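Colleague: Okay, predicted coordinates and the sequence, questions at the end:
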Amino acid sequence: MNELTEKIVFIENDKIVTNSKQVAESFGKQHKDVLENIDNLMAENSAVKMFKETSYESRGRKFRMYLMNRDRFSLLAMGFTGKHALEFKLKYIEAFNQLEQFYNSPDMIIKRAMELQAQKIIKLETENKELKPKALFADSVSTSKTSILVGDMAKIIKSNGIDMGANRFFTWLRDNGYLIKRKGSDWNMPTQNSMNLDLFEIKETIINKPDGHVQISKTPKITGKGQIYFINKFLGA
């Protein structure tokens, strides 16, 4: 990650986000105008709930601010124009992509799992409670809200001694009824049974095309519960 990425996007409550104040600064706008844009977006469409209202403190006073993920940033920034608007739109999308790739890498997932487990051990020792043995990865992920790509799950399985790659894992998921096998727009999307078991979630990404129209890309991601499920499937935990 570079310095720009770390400045304009960040991780809060296990989510990769930016905020309205940072967006206003980057695009050379008044923060009150960006807040008004977001208010109008939510007023026009009650389904737009991914702008999370929060606040920041300055000179002893609290002021309104919104947090937003990559998709909601894209929705907001569609209306921004000006000499450098396109340049900053691309920089933000790149920053989101870089931080997501870094944060959801197998090494970082395992690192967060180990850190969470260490915190649990310290808490239990302080309370003089006996720590019951559990699988480190499964125990940590069970309380995590982080979902990962199918390819990253394949890397974790492979790091545990199972010969598995992304393509082979996709094939296994289709053959075993976890992903839709028939060719078409729903190919490689989770089956209804997989969704009922809470093994997957579907990430929707807004893509702004050069001709002005908006395309929504759908990507299956494995939930924390799904990660435990497939680890147990392959390792017999």
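Modeller: Arrived safely, thanks for sending.
Colleague: For the rest of this, base every contact and every neighbour count on C-alpha atoms.
Modeller: Fine.
Colleague: Which parts of this protein are strands?
Modeller: 10-12, 15-19, 52-58, 61-68, 148-149, 200-208, 214-222 (DSSP state E).
Colleague: Buried deepest among those strands, which one?
Modeller: strand 148-149 (a mean of 21; mean count of other CA atoms under 10 Å).
Colleague: Run through the neighbouring helices and strands of that strand.
Modeller: strand 214-222 (3 or more CA pairs under 8 Å, 6 or more residues apart in numbering; DSSP states H and E).
Colleague: what's the angle between the strand it packs on and strand 200-208?
Modeller: Per axes from the mean of the first three to the mean of the last three CA atoms, to 10 degrees, the angle that strand 214-222 makes with strand 200-208 is 160 degrees.
Colleague: could you pull out the helices for the protein?
Modeller: 3-8, 20-26, 31-44, 70-77, 85-103, 106-126, 136-141, 150-159, 166-175, 192-196, 224-235 (DSSP state H).
Colleague: Out of those helices, which is closest to Glu204?
Modeller: helix 70-77 (7.8 Å; CA to CA).
Colleague: name the helices or strands packed onto the closest one?
Modeller: Looks like helix 70-77 contacts strand 15-19, helix 31-44, helix 85-103, strand 200-208 (3+ CA pairs under 8 Å, 6+ apart).
Colleague: okay, pairing it with this:
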Amino acid sequence: MTHLVFIQKGQAITDSLTVAQEFGKEHKNVLRDIEIQLLKLVEAGEQGWGVLNFERTHYKNEQNGQWYPKFDMTEDAFAIVAMSYTTPEAMKMKVKFLAEFKRMRQQLQAAAVDTSQLSPILQLLIQQEQQQQAIIQRQDATDKRVAVIQETILQRDDDWRDKLNGMLNGAARRSGGLFRDLRSRSYEMLESRARCDLNRRLRNLRDRLQETGATKTKIAEANRLDVIEADPKLKEIYTTIIKELSIGTLS
């Protein structure tokens, strides 16, 4: 078995690759599960907790030399993601992960240096170093928090958008109408079917982006598709609407 938990920056963590391998899941599905939990944390106003416990990073595929995204996770983050894995095999694996987290915590505690017997000067130097590291870590956490909020708010699934635009373009050609008119109609159908106000949600989205320090350009570029994509329910309904509009022009 591979190492389930490892120490990084003085903390016991695991990552999405390890979770995918040990739970027998595709890595892309584990990434999706994590993104869903991050979105729920944002909706609950707990995005700061998400920043501190989930770290977006990358790994290099040794076969093709390409870099791909992954997440590093604390024990608490792992517990949230693994909560939905409920098969007997998954339960056994969760127990193994949690036991390994406990072992790593004990290892870190045992490795802690007792500075009480050092000279006052050395103790002062160590204390100053620890304070400096704490400042750096707080700044890193703040930067990550802003980045995660903006990335979560403005999710982009380019394949999904390309497919929808392709279907709308085809429907517009077949019906002899204009693409922008069909797009407007699709938004109206979504608002009626999902009982939502896209313009109001777009204003809220831009307000949240402004609060996180996004640039004026990024705020101005936010659109109703960003609103739809950020809400899994709206995304599903809107996809169905576009398919209906496309099929309707085939007859």
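Modeller: The structure has been received and is ready for your questions. What you see is a predicted model, and the numbers here were worked out from it, not measured in a lab.
Colleague: quick one: TM-score?
Modeller: The pair, once superposed, lands on a TM-score of 0.46 when counted by TM-score structural alignment, normalised by the length of the first structure; 121 aligned residues with a CA RMSD of 2.6 Å.
Colleague: coming back round to it: would you mind giving the helices of the first structure as JSON lines with mean neighbour count and distance to Ile207 of the first structure added?
Modeller: Output for the helices of the first structure, formatted as JSON lines (neighbours: other CA atoms under 10 Å; distance: least, CA to CA, whole Å):
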{"stretch": "helix 3-8", "mean neighbour count": "13", "distance to Ile207 of the first structure": "20"}
{"stretch": "helix 20-26", "mean neighbour count": "18", "distance to Ile207 of the first structure": "19"}
{"stretch": "helix 31-44", "mean neighbour count": "15", "distance to Ile207 of the first structure": "18"}
{"stretch": "helix 70-77", "mean neighbour count": "20", "distance to Ile207 of the first structure": "8"}
{"stretch": "helix 85-103", "mean neighbour count": "17", "distance to Ile207 of the first structure": "10"}
{"stretch": "helix 106-126", "mean neighbour count": "15", "distance to Ile207 of the first structure": "26"}
{"stretch": "helix 136-141", "mean neighbour count": "19", "distance to Ile207 of the first structure": "30"}
{"stretch": "helix 150-159", "mean neighbour count": "19", "distance to Ile207 of the first structure": "21"}
{"stretch": "helix 166-175", "mean neighbour count": "16", "distance to Ile207 of the first structure": "24"}
{"stretch": "helix 192-196", "mean neighbour count": "14", "distance to Ile207 of the first structure": "25"}
{"stretch": "helix 224-235", "mean neighbour count": "17", "distance to Ile207 of the first structure": "26"}
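Colleague: if we can go back for a sec, now the helices and strands packed on helix 70-77 of the first structure in TSV, with distance to Val141 of the first structure?
Modeller: Below are those laid out as TSV (distance: least, CA to CA, whole Å):
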stretch	distance to Val141 of the first structure
strand 15-19	15
helix 31-44	33
helix 85-103	14
strand 200-208	14
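Colleague: who wins for proximity to Thr5 of the first structure among the ones you listed?
Modeller: Nearest of these (CA to CA): helix 85-103, 4.6 Å.
Colleague: returning to what we had before: any chance of the strands of the first structure in TSV, plus distance to Pro106 of the first structure?
Modeller: Below are the strands of the first structure laid out as TSV (distance: least, CA to CA, whole Å):
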stretch	distance to Pro106 of the first structure
strand 10-12	17
strand 15-19	17
strand 52-58	28
strand 61-68	25
strand 148-149	9
strand 200-208	17
strand 214-222	13
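Colleague: Quick check: which of these is nearest to Asn232 of the first structure?
Modeller: strand 214-222 (14.0 Å).
Colleague: May I ask you to confirm that Lys243 of the second structure is in contact with Met167?
Modeller: Yes - the pair Lys243 of the second structure / Met167 is scored as a contact, 7.3 Å apart, by CA atoms under 8 Å.
Colleague: And these two? Which one has more around it.
Modeller: Met167 (17 against 14; other CA atoms under 10 Å).
Colleague: Mind telling me what element the spatially most central residue of the second structure is part of?
Modeller: The residue lying closest to the centre of the second structure (CA atoms, centre = their mean) is Glu35, at 3.5 Å. Here Glu35 of the second structure sits within helix 27-43, counting by DSSP states H and E.
Colleague: Need the contact partners of that helix.
Modeller: For helix 27-43 of the second structure, the surrounding residues in contact (CA atoms under 8 Å, 6 or more residues apart in numbering) are 16-17, 19-21, 47, 49-50, 70-71, 80-81, 149, 152.
Colleague: Could you pull out the helices in the second structure for me?
Modeller: 16-23, 27-43, 47-53, 75-82, 88-111, 120-153, 158-175, 179-194, 198-211, 216-221, 224-230, 232-248.
Colleague: I'd like the helices of the first structure laid out as CSV, including distance to Glu57 of the first structure.
Modeller: Formatted as CSV, those follow (distance: least, CA to CA, whole Å):
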stretch, distance to Glu57 of the first structure
helix 3-8, 18
helix 20-26, 12
helix 31-44, 14
helix 70-77, 22
helix 85-103, 24
helix 106-126, 29
helix 136-141, 33
helix 150-159, 38
helix 166-175, 45
helix 192-196, 41
helix 224-235, 34
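Colleague: Sweet, I'm off.
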